[in-house]
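> okay, structure incoming, though there's no sequence with it:
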């Protein structure tokens, strides 16, 4: 006499919550750290000009911050650099993480030729978007 075989039902698929919670915490920590870094890059004291038609963009993330003080010295974030170093930095940045977006903060007393110089470097590096820092009236 043959013993009837039991039919096995496939296990019900289950959803694992632990990896999802881990990813949520990792993303939270990542955004907290990058936000702090972005704020640190804007710490350099620059007397921004005022503009009556200034509009603040909704998203300032993923932008290289270039500062120019009143003497015309270039800074990547808060580190002083020469024009050659800035040019190399922008090209490297574009190569590694396109598109290149720049937030240019120039002192209101910065010589105009220095701003044009940065704009030329940004164009040569392949910048897709350059915004200028200013205060609204």
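That came in fine, so what should we check first? Just so it is clear, the structure is predicted and the values come from calculations on it, not from any experiment.
> use CA for all of it now, contacts and neighbours both
Noted.
> show me what contacts residue 115?
Going by CA atoms under 8 Å, 6 or more residues apart in numbering, residue 115 touches 68, 106.
> go through the host helix or strand of it and flag the buried ones.
Using DSSP states H and E, residue 115 sits in helix 112-125. When burial is assessed from 16 or more other CA atoms under 10 Å, helix 112-125 yields the following buried residues: 114-115, 118-119, 121-123, 125.
> these two touch, right, residue 122 and residue 90?
Yes - using CA atoms under 8 Å, residue 122 is in contact with residue 90, at 6.8 Å.
> tell me how far stretch 56-76 lies from the chain's centre.
Stretch 56-76 sits 10 Å away from the centroid of its parent chain (CA atoms, centre = their mean, to the nearest Å).
> give me the contacts around it.
With CA under 8 Å, 6+ apart as the criterion, stretch 56-76 contacts 38, 41-42, 44, 46, 77-78, 80-83, 86, 100-111, 114-115.
> what subset of the residues you listed is buried?
Buried among the contacts of stretch 56-76 by 16+ other CA under 10 Å: 38, 41-42, 46, 77-78, 80, 83, 86, 100-108, 110, 114-115.
> which element follows the longest helix belonging to the chain toward the C-terminus?
Longest helix in the chain, counting residues (DSSP state H): helix 18-41. Downstream of helix 18-41, the next assigned helix or strand under DSSP H and E is strand 50-51.
> what angle sits between the next helix or strand after that next one and helix 18-41?
Helices and strands here follow DSSP H and E; after strand 50-51, the next one along the chain is strand 64-68. Computed with axes from the mean of the first three to the mean of the last three CA atoms, to 10 degrees, the direction of strand 64-68 lies at 10 degrees from that of helix 18-41.
> second structure follows, compare the two:
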């Protein structure tokens, strides 16, 4: 009997090799998506605590920027990163404006260290406003970790 891959009694054999191939492809796919999201987050930032914080909806993660604002205590200044890049303020506005022009629903998540002064957050919000983006969220924790 040609082909079929079954036994002599008419029942098909279970082929494990194609199942493993599919499983590995899915594993690689999900690992690459997850690591792209994790790279945008600065792990050194200690987020502030907001007891009523709500979990973010991840369905629009492709259409948002993450601005990480860390506080350098030794120099008493804030360091601003757009996603993973530290850029001058003018360049941040330029990049955000271009992204907003390509997608009118583009939004920004501000991830600021709990030690950053409010005036520094105002400066970041002014940069976002210059780019024409009015959908801004703040990243917080709902309990201290």
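Thanks, I have the structure now. These numbers were taken from a predicted model, which means no experiment stands behind them.
> how alike are these chains, TM-score-wise?
Remark: TM-score between the superposed chains equals 0.70 [TM-score structural alignment, normalised by the length of structure 1]; 111 aligned residues with a CA RMSD of 2.3 Å.
> can you tell me the mean distance of the helix holding residue 115 of structure 1 from structure 2 after alignment?
Here helix 112-125 of structure 1, set against structure 2 after superposition, deviates by a mean of 1.5 Å using mean CA distance after the TM-score superposition for structure 1.
> whereabouts in structure 2 does that helix align?
Aligning helix 112-125 of structure 1 against structure 2 (TM-score structural alignment) gives residues 118-131.
> next: stretch 75-86 of structure 1.
The aligned range for stretch 75-86 of structure 1 is 81-92, by TM-score structural alignment.
> start to end distance for the matching stretch?
In stretch 81-92 of structure 2, first residue to last residue: 9 Å (CA to CA, to the nearest Å).
> how near is the spatially most central residue of structure 2 to residue 61 of structure 2?
When CA atoms, centre = their mean is applied to structure 2, the residue found nearest the centroid is residue 37 (4.0 Å). Separation of residue 37 of structure 2 from residue 61 of structure 2 (CA to CA): 8 Å.
> residue 79 of structure 2 too?
23 Å.
> what's the answer for residue 28 of structure 2, then?
19 Å.
> just residue 42 of structure 2 next, same as before
Taking CA to CA, one finds residue 42 of structure 2 at 16 Å from residue 61 of structure 2.
> residue 53 of structure 2 too?
18 Å.
> again, but for residue 87 of structure 2
21 Å.
> what is the neighbour count of residue 67 of structure 1?
29 (other CA atoms under 10 Å).
> and the match of stretch 75-86 of structure 1, how far out from the chain's middle?
With CA atoms, centre = their mean, you get 15 Å for stretch 81-92 of structure 2.
> quickly find the element holding residue 71 of structure 2.
strand 64-72.
> buried set for that strand?
Neighbour-count burial for strand 64-72 of structure 2 [16+ other CA under 10 Å]: 64-71.
> right, and the helix or strand after it?
Per DSSP H and E, the helix or strand that comes after strand 64-72 of structure 2 is strand 77-82.
> which SSE is immediately downstream of that next one?
Moving toward the C-terminus from strand 77-82 of structure 2, the next element (DSSP H and E) is helix 89-102.
> and the contacts of that next one?
82, 106, 127-128, 130-133.
> which one of the residues you listed is nearest to residue 18 of structure 2?
residue 106 (40.0 Å; CA to CA).
> tell me the contacts of whichever residue in structure 1 pairs up with that closest one?
Here residue 106 of structure 2 is matched to residue 100 in structure 1, going by TM-score structural alignment. Residue 100 of structure 1 sits next to 63-64, 90, 93-94, 126-129 when contact means CA under 8 Å, 6+ apart.
> let's see 6 Å
94, 127-128 (CA atoms under 6 Å, 6 or more residues apart in numbering).
> now structure 2: which of those residues match?
With both residues aligned by TM-score structural alignment, their matches' CA atoms under 6 Å, the contacts of the contacts of residue 100 of structure 1 that structure 2 also has are residue 94.
> may I see the ChimeraX selection of the buried members of the contacts of residue 100 of structure 1?
To isolate the buried ones among the contacts of residue 100 of structure 1 in ChimeraX, judged by 16+ other CA under 10 Å, type:
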select :94,127
